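Enquirer: Have a look; sequence and predicted model below, questions after that.
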Amino acid sequence: MSSEEVSPYRRAFRAWVEAYNSWDADRIMACYDESLVHNILPKSLNRPARSKEEYGRYLREEAIPLFKSFKVIVHELFEDGPRISAHASSVAESCTGAPYENEYNLMAHFAPASPDSDVLPKIIQVKEFVDSGYALEFFQDEKARMQERERDKRLKEEAEESGKKGGVVDV
């Protein structure tokens, strides 16, 4: 491979990052093999290893609704055949408008690339190390912001309903 050629694994990794930057679950999930095992680490976070189906459900039902936007920036990348490790960070805006910035070490293992195909290899394993201290604090604070927002919405609806009745009490 000449220095100008980019390996299929590196191209697949780039497509995966671009899919995350689109914040589109279908595009992200298309990067994964059916045999996917996805881990969010360190173990102290007590996050389960997820299959492709489980990770897709997590992405669609939990992660994507939590953020209005999400961008991944790759700072450094190392490739060893079908394995890529990258130091990355993210910049996002939560559904409550709070800024989110995290740091990652992403390890992606790919299915073997077919030498006679332009089809990118799929990811079979992800180990996603996050800044656990930041993540725990952010998600705890975001949950509180969401609860406050829900409480304010409920109070507003109650006030509007009370106003419709004109404040008159039925006897």
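Expert: Right, received. Where do you want to start?
Enquirer: can we go C-alpha only for contacts and neighbour counts from here?
Expert: Fine.
Enquirer: Quick one: list the elements packing against the lengthiest helix in the chain.
Expert: Ranked by residue count, the top helix of the chain under DSSP state H comes out as helix 132-164. For helix 132-164, the elements it packs on are strand 99-110, judged by 3 or more C-alpha pairs under 8 Å, 6 or more residues apart in numbering; DSSP states H and E.
Enquirer: Which strands or helices does the strand it packs on pack on?
Expert: Under the contact criterion of 3+ C-alpha pairs under 8 Å, 6+ apart, the helices and strands touching strand 99-110 comprise strand 83-94, strand 123-130, helix 132-164.
Enquirer: List the buried residues in the longest helix of the chain.
Expert: Applying a neighbour-count criterion of 16 or more other C-alpha atoms under 10 Å, the buried positions in helix 132-164 are 132, 135, 138, 142, 145.
Enquirer: Tell me which two of those sit farthest apart.
Expert: Across the buried residues of helix 132-164, the two members that end up farthest from each other (C-alpha to C-alpha) are Ser132 and Arg145, 19.7 Å apart.
Enquirer: Geometric centre of this protein: which residue is closest?
Expert: Ala63 (5.5 Å; C-alpha atoms, centre = their mean).
Enquirer: Check the gap between the residue lying closest to Phe138 once chain neighbours are set aside and Val72 for me.
Expert: Here the nearest residue to Phe138 in space, its sequence neighbours aside, is Tyr100; by C-alpha to C-alpha, 6 or more residues apart in numbering that works out to 7.6 Å. Applying C-alpha to C-alpha, to the nearest Å, the value for Tyr100 to Val72 is 12 Å.
Enquirer: The structure to be compared is supplied as follows:
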Amino acid sequence: MSASTLTQTAQRVVDAYNAWSIDQIMAFRSEDCIQEILPTSMNVPPQNNTQHEAHQRMIAPFFTNFHLVVLEQTVDESAKKVTLWAKATADTVVGPYANEYVIALHMNEAGDRVVLVREFVDSGFAGPFFGKLRGHMMAAAGGKGGPAEH
């Protein structure tokens, strides 16, 4: 495992989200990958792959033109971790999406799979935005369901 491998895996993550493809988003994850949405004040429980895929499939239809831009990247080869400071924009059914993230990608020994995603979101934006999206989804579904903040 090298810094280059870690960087390539991180780029696969960014490319998957920019493609807005659930299959690609899930492809870089290890079998036992966990996704944490932080800060903990967001009250979003950690998600295993099954839960994360279900979440992505639930919200994906409501987003178009999703674009993730990495502003800064730090590679820690000894910890097998890449940290990204990024911004994402998209068009959605409830208005423009413009979130800021710090995403820590913890990799497996080979550096080619992500075993843990710690995704820090702009809670000032994400909380109200996903509340509005949840309301839209519940109205569309006759009052059932809605996404966790992300």
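Expert: Noted; the coordinates are in hand. Bear in mind that the values here come from a model prediction, so they are computed numbers and not experimental data.
Enquirer: that older thread, pick the one among the buried residues of helix 132-164 of structure 1 closest to Val126 of structure 1.
Expert: Looking across these and measuring by C-alpha to C-alpha, the closest to Val126 of structure 1 is Ser132, at 16.8 Å.
Enquirer: residues contacting the aligned residue in structure 2 for that closest one?
Expert: Using TM-score structural alignment as the criterion, Ser132 of structure 1 maps onto Ser123 of structure 2. Under the criterion of C-alpha atoms under 8 Å, 6 or more residues apart in numbering, the neighbours of Ser123 of structure 2 are 39, 42.
Enquirer: Give the residues shared as contacts by Tyr100 and Val72 of structure 1.
Expert: Shared contacts of Tyr100 of structure 1 and Val72 (C-alpha under 8 Å, 6+ apart): 90-91.
Enquirer: report the longest strand in structure 2, please.
Expert: Ranked by residue count and defined by DSSP state E, the top strand of structure 2 is strand 63-76.
Enquirer: And that one, what's buried?
Expert: Neighbour-count burial for strand 63-76 of structure 2, counted by 16+ other C-alpha under 10 Å, picks out 63, 66-68, 75.
Enquirer: in structure 1, what residues pair with it?
Expert: Against structure 1, the aligned range for strand 63-76 of structure 2 is residues 67-80 (TM-score structural alignment).
Enquirer: how big's the offset between the matching stretch and structure 2?
Expert: Relative to the matching residues in structure 2, stretch 67-80 of structure 1 has an average distance of 0.8 Å after the fit, by mean C-alpha distance after the TM-score superposition for structure 1.
Enquirer: got a list of contacts for that stretch?
Expert: For stretch 67-80 of structure 1, the external contacting residues (C-alpha under 8 Å, 6+ apart) are 10, 17, 20-23, 84-95.
Enquirer: between the buried residues of strand 63-76 of structure 2, which is nearest Thr50 of structure 2?
Expert: In terms of C-alpha to C-alpha, no member of the buried residues of strand 63-76 of structure 2 lies closer to Thr50 of structure 2 than Phe63, at 20.5 Å.
Enquirer: which residue lines up with His52 of structure 2 in structure 1?
Expert: His52 of structure 2 maps onto Tyr55 in structure 1 when the alignment is built from TM-score structural alignment.
Enquirer: Surely that match touches Ile40?
Expert: No: with the criterion set as C-alpha atoms under 8 Å, Tyr55 of structure 1 and Ile40 do not qualify as a contacting pair; they are 10.5 Å apart.
Enquirer: Overlap in contacts, these two.
Expert: Overlap of the contact sets of Tyr55 of structure 1 and Ile40 (by C-alpha under 8 Å, 6+ apart) is empty.
Enquirer: Contacts only, for Phe13 of structure 1.
Expert: For Phe13 of structure 1, the residues meeting the contact criterion (C-alpha under 8 Å, 6+ apart) are 84, 108.
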